[in-house]
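[1] A structural model of the following input is requested.
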Amino acid sequence: MTLKIGLICMSEDPPQDEESENLPNPFAGLSGDIKERIEEEKKSAAHDEQQAALDFIRIFRLKERLSALQGPNEQIEVMLSGPLVSKTIHKDPITSVSFIDDSICASVGMDQRIHFWNPLDDTVVKTLDQTAYKGQLVTTPDRSLLACGSLDKTVQMWSTSDGELIQTLDLGGFGVLSVAIHPDGSMMASGLYNGNVRLTDIQTLETHAEFRAHEGAVTALSFSSTGNTFATGGEDGSVNVWKLPDPTHIAGSSEFGKPINSLVMLDDDRSVLVAFDHKLIHQWNTHEREITGTFSGHSGEVYSLSISPDRTLLASGSKDNTIRIWDIDSFIERKTLRGNRGRINDVRFSNDGDYLFSGNSEGEVAYWGVQLDVTQRVLDIVEQMLIDGGFNVRRTRKQTVLISLATN
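    Now for the predicted structure:
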């Protein structure tokens, strides 16, 4: 069976000769408003042309996958790009997000509320009011507790099953700008405004250690997956790596020069992925004491990093309103997720690595599929063609599309 999908023809601008290059500026003498309108129209036309090219690529890839179907018992599942679900649930910018389980996400905003949101049925399950100012969220590995560090100088720990407050850690007068939990769930790290890091036993809230990590506020923390090393980032633009259980300084760097926004400590216990007030993401190695790789693609500062459960992919959220997914070993960008209305302040992988949860500057949360195939617009273009060509097309509740050969 053959599926015929029309090609999208792209026109190229005609080449300019030397005389055309010397023509007077057509915008000369126009008012600022008119010039801005013309420029906006040109940018819009260029964007539409680029989008058409991307649509063509997606249609071509879809056709390749469909050609492999052998009979009515076989089907392909197509995920739609753009957020699968998005919702504005905060009145102010979101500062942090976290997956509670496979179907419930938590977000905290500058409105000092924590919302539990179910993207599958698009409902706010629970709201915790007046909880934290500029909160930072992290869950225990078993997803039973949600910790929220705040500039109100506490870390509050909530039960994820019923949203009840379990206990509160008082940090003794210093605001909390970052939190992380050890991979075995026994210890929590709090990055403090005074440059210190406190390691606390989660069950007893007893202090395991407190040490000076940076000259300025500690803005980012990350345990390695082994739990043997621990990375800290500061407002002073420095990154330090420590050996555990008793924090011993291994190496550090001040070469980034701008506040550190997010860190990921890799499995080799020596490499750190660093996002700071810059559009690049660097990999810094403690043994070589230098940058050993760079992820390049964002057009704005990168605010958040998240690593997939299998430790192969990196997700980054940026001021440019996009989430990008990277191959960690090769530093190659795999995918760009667009369709967000504001800068991405935080992004997290789900437990199975198939989804991302993000929060932005407009108070909006979004739930994304990692393996995206087509846009909604592409599906609208080809859906009737598929049906006319002898295929069954069925949309599912999880925002995917199942395509199979129709039975005669």
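[2] going forward, measure contacts and count neighbours with C-alpha atoms only.
    Will do.
[3] Report the central residue of this protein.
    Nearest to the geometric centre of the chain sits Val347, at 3.1 Å (Cα atoms, centre = their mean).
[4] Spit out the contact partners of that one.
    96-98, 304-306, 315-317, 356-359 (Cα atoms under 8 Å, 6 or more residues apart in numbering).
[5] Helix, strand, or coil at Lys63?
    Of the three states, Lys63 takes helix under DSSP: H, G, I helix; E, B strand; the rest coil.
[6] Count the neighbours of it for me.
    16 (other Cα atoms under 10 Å).
[7] just Glu40 next, same as before
    12.
[8] which residues touch it?
    Applying Cα under 8 Å, 6+ apart, no residues qualify as near Glu40.
[9] That one belongs to a helix?
    Yes: assigned with three-state DSSP, Glu40 falls within a helix.
[10] how much space between it and Asp33?
    Separation of Glu40 from Asp33 (Cα to Cα, to the nearest Å) stands at 10 Å.
[11] now do Glu333
    The value you get for Glu333 to Asp33, if Cα to Cα is used, is 38 Å.
[12] quick one: which of those two has more around it?
    Glu333 (17 against 9).
[13] The more buried one against Asp327, yeah?
    Yes: Glu333 is within contact range of Asp327, at 6.3 Å (criterion: Cα atoms under 8 Å).
[14] For the host helix or strand of Leu402, buried residues please.
    Element membership for Leu402, per DSSP states H and E: strand 400-405. For strand 400-405, burial by neighbour count (16 or more other Cα atoms under 10 Å) applies to 400-401, 403-405.
[15] out of those residues, who's nearest Gly185?
    Thr400 (34.4 Å; Cα to Cα).
[16] can you pull out the strands in the stretch 51-200 of the chain?
    Taking DSSP state E, counting those that start in this stretch to define them, one finds strands in the stretch 51-200 of the chain at 75-79, 85-88, 94-99, 105-109, 114-118, 123-128, 136-139, 145-149, 154-159, 165-170, 176-181, 187-192, 196-201.
[17] let's see this one next to it:
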Amino acid sequence: MAAPMELVLSADATGQVANCTVWEPVTGSVLLTYRGGNTSNRGLAVLGGQYLLGAQLGKNYINVWELQRRDQLQQKIVCPGPVNCLATSPNGLYLVSGIAESIYLWEVCTGRLLAILNNHYQDVTCLTFTDDSSHIISGAKDSLVLVWSLYSVLQVETSRGPEPRYVWSRHSLPITDVQCGIGGPQARVVTSSLDQTVKLWEICSGDLLLSVLFDVRIMSVAFDPAEYHLFCGGSDGVIYQVDLYATPEQRERPFHPEQEMVFKGHRNQVTCLSVSLDGSMLISGSHDETVCVWDIHSKQCLRTVAHRGPVTNVFIIPAPGNILRAESKPSFPLPHFSKHLQGAEGCEGPESGGVILRLGKQQGSRENTYLQRAEQLQSLLGESEGKNLSGLVEQLRSRTSELEEELNVVRKINKDLFDFSARIITKQ
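    Take a look at the predicted model:
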């Protein structure tokens, strides 16, 4: 048999047979299995065509397999808390994960934790990169979608936290999926929510291009490669096809199932969708414990692959050249991943092995040189002579403790208000 051009990766919530299974979409033949634990929803990713990453369901670590070694776990990335979702940059340089309401960004080559983004108010549910790795898009239970410029995140001053490029707040209930088209900073982004809408955005302007209202909650979305159509997985098990170039063009419109295309076959909510590179096949995973392969033109189900539990992840990828060669090795080793932020000027902590090099800022915004910063530090140290430093430290610790208590109270109030509002809105 000729080497496959595309492969499907799928995982379910039980992990009884395997954590992840790799199979051929045309024949359904299982080619590889990766064992050990089970992966959370939107917690499966391929890193640089060399490693498979899976966020362990309900645990504070990420399983790592070499793509060629199948059943053998290579290592575990220990995280500060349970990982809700994760994504890897297409260039293989960065790993990002959602932990509670925070987003953690690591540099793959060094394992350094570069940034912690805390602009969401509820748990992060989904993450994705643009195809040129220049932006991160995050969605959360707080109904917000944030667009982060990776350059801005890495260049932010330590005195203030990173700020997103855009805050899209047009959804009213938790975000269920975020997908990005092609084009880097010119790409379009589609988001789905429990508020029964799917929205199309433009990164370059931040504008809302389209909002489609459904009769059911939308749990997953996917573009076709040409971005002519949008596929939306409903909580009723139906997949809805939205024509993005329908005439007349309307910014807000309802979806009419009797007039537009639908895929029927699943018996429970559709949790994940993916389209083949040539746009001919649609892959869908559902809580009915099946993965379906659809012919997009005819809307017919070509193949159904049974699982042992609700499907949490499924996507189709170009077949890496060495994935079926068990004797081959990754071209780069994975380092130890840090759980704590480290200084950008040098090495901090025993696991540090080098210096982070970052791109210079824009011309016109001059940054102090190393000698200037040293002079400033010496000046500050001179001013502090004669002061009771121990008393100052105690005051700062006391004030920090008070602020942390106030912040916890505010977070609890915010969560209670959000949960109460969600119950009122969804009450039938």
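[18] thinking again about what came up before, now the second structure: which of the contacts of Val347 of the first structure match?
    Shared contacts between this structure and the second structure among these (both residues aligned by TM-score structural alignment, their matches' Cα atoms under 8 Å) comprise 304-306, 315-317.
[19] So which of the residues you listed is surrounded by the most neighbours?
    Gly317 (29 neighbours).
[20] Give the equivalent position in the second structure for that one.
    Aligned counterpart of Gly317 of the first structure in the second structure: Gly285 (TM-score structural alignment).
[21] Tell me which residues touch its match, please.
    270-273, 291-292, 311-314.
[22] again, 7 Å this time
    270-273, 291-292, 311, 314 (Cα atoms under 7 Å, 6 or more residues apart in numbering).
[23] Over to Tyr355 of the first structure?
    349, 367-370.
[24] repeat that with 10 Å
    Going by Cα atoms under 10 Å, 6 or more residues apart in numbering, Tyr355 of the first structure touches 84, 102, 308, 348-349, 367-371.
[25] what does Thr128 of the second structure give?
    42, 85-90, 96-97, 135-139, 147, 177-180, 189.
[26] Repeat the analysis, applying 8 Å as the threshold.
    The contact partners of Thr128 of the second structure, taken as Cα under 8 Å, 6+ apart, are 86-88, 136-138, 178-180.
[27] what's the closest of the residues you listed to Asn63 of the second structure?
    Leu86 (11.8 Å).
[28] what about the closest residue to that closest one other than its chain neighbours, neighbour count?
    Distances taken as Cα to Cα, 6 or more residues apart in numbering put Ser97 closest to Leu86 of the second structure, at 4.1 Å, once the chain neighbours are dropped. Applying other Cα under 10 Å, we find 28 other residues in the vicinity of Ser97 of the second structure.
[29] Tell me the counterpart of Ser97 of the second structure in the first structure.
    So, by TM-score structural alignment, Ser97 of the second structure is matched to Cys148.
[30] on that earlier part again, what is the three-state secondary structure of the residue nearest to the centre of the first structure?
    Applying three-state DSSP: Val347 of the first structure is strand.
[31] Distance-wise, check it relative to Gly359 of the first structure.
    7 Å.
[32] what do these two both touch?
    Common neighbours of Val347 of the first structure and Gly359 (Cα under 8 Å, 6+ apart) are 96-97.
[33] Not counting sequence-adjacent ones, nearest residue to the aligned partner of Ser81 of the first structure in the second structure?
    Ser81 of the first structure maps onto Ser29 of the second structure when the alignment is built from TM-score structural alignment. When the adjacent residues along the chain are set aside, Ser29 of the second structure lies closest to Trp23, with 5.4 Å between them (Cα to Cα, 6+ apart).
[34] thought that neighbour was touching Leu32?
    Yes: contact criterion Cα under 8 Å: Trp23 of the second structure and Leu32 qualify, at 7.0 Å.
[35] If we ignore the residues flanking it in sequence, what's nearest Ala306 of the second structure?
    Thr290 (4.6 Å).
[36] for His249 of the first structure, same thing?
    That would be Trp242: by Cα to Cα, 6+ apart, it lies 4.5 Å from His249 of the first structure.
[37] do the same with Leu146 of the first structure
    Here the residue nearest Leu146 of the first structure, using Cα to Cα, 6+ apart, is Thr139, at 4.5 Å.
[38] pretty sure Phe420 of the second structure is in a strand, no?
    No: assessed with three-state DSSP, Phe420 of the second structure is helix; it does not lie in a strand.
[39] got a list of what the corresponding residue of the first structure for Ile62 of the second structure touches?
    Mapped onto the first structure by TM-score structural alignment, Ile62 of the second structure lines up with Ile114. Neighbouring residues of Ile114 of the first structure by Cα under 8 Å, 6+ apart: 106-108, 127-129, 131.
[40] And Cys85 of the second structure, by the same measure?
    With Cα under 8 Å, 6+ apart, Cys85 of the second structure has these contacts: 40-43, 55, 97-99, 124-127.
[41] The alignment partner in the first structure of Leu173 of the second structure in helix, strand or coil?
    Using TM-score structural alignment as the criterion, Leu173 of the second structure maps onto Gly216 of the first structure. Classification of Gly216 of the first structure using three-state DSSP returns coil.
[42] How many neighbouring residues does Gly216 of the first structure have?
    19.
[43] I believe Ala231 of the first structure is in a strand; please confirm or correct that.
    Yes: when three-state DSSP is applied, Ala231 of the first structure is found to be in a strand.
[44] roughly how far apart are Trp106 of the second structure and Ser138 of the second structure?
    Counting by Cα to Cα - Trp106 of the second structure and Ser138 of the second structure are separated by 16 Å.
[45] Having no further points to raise, I will conclude here.
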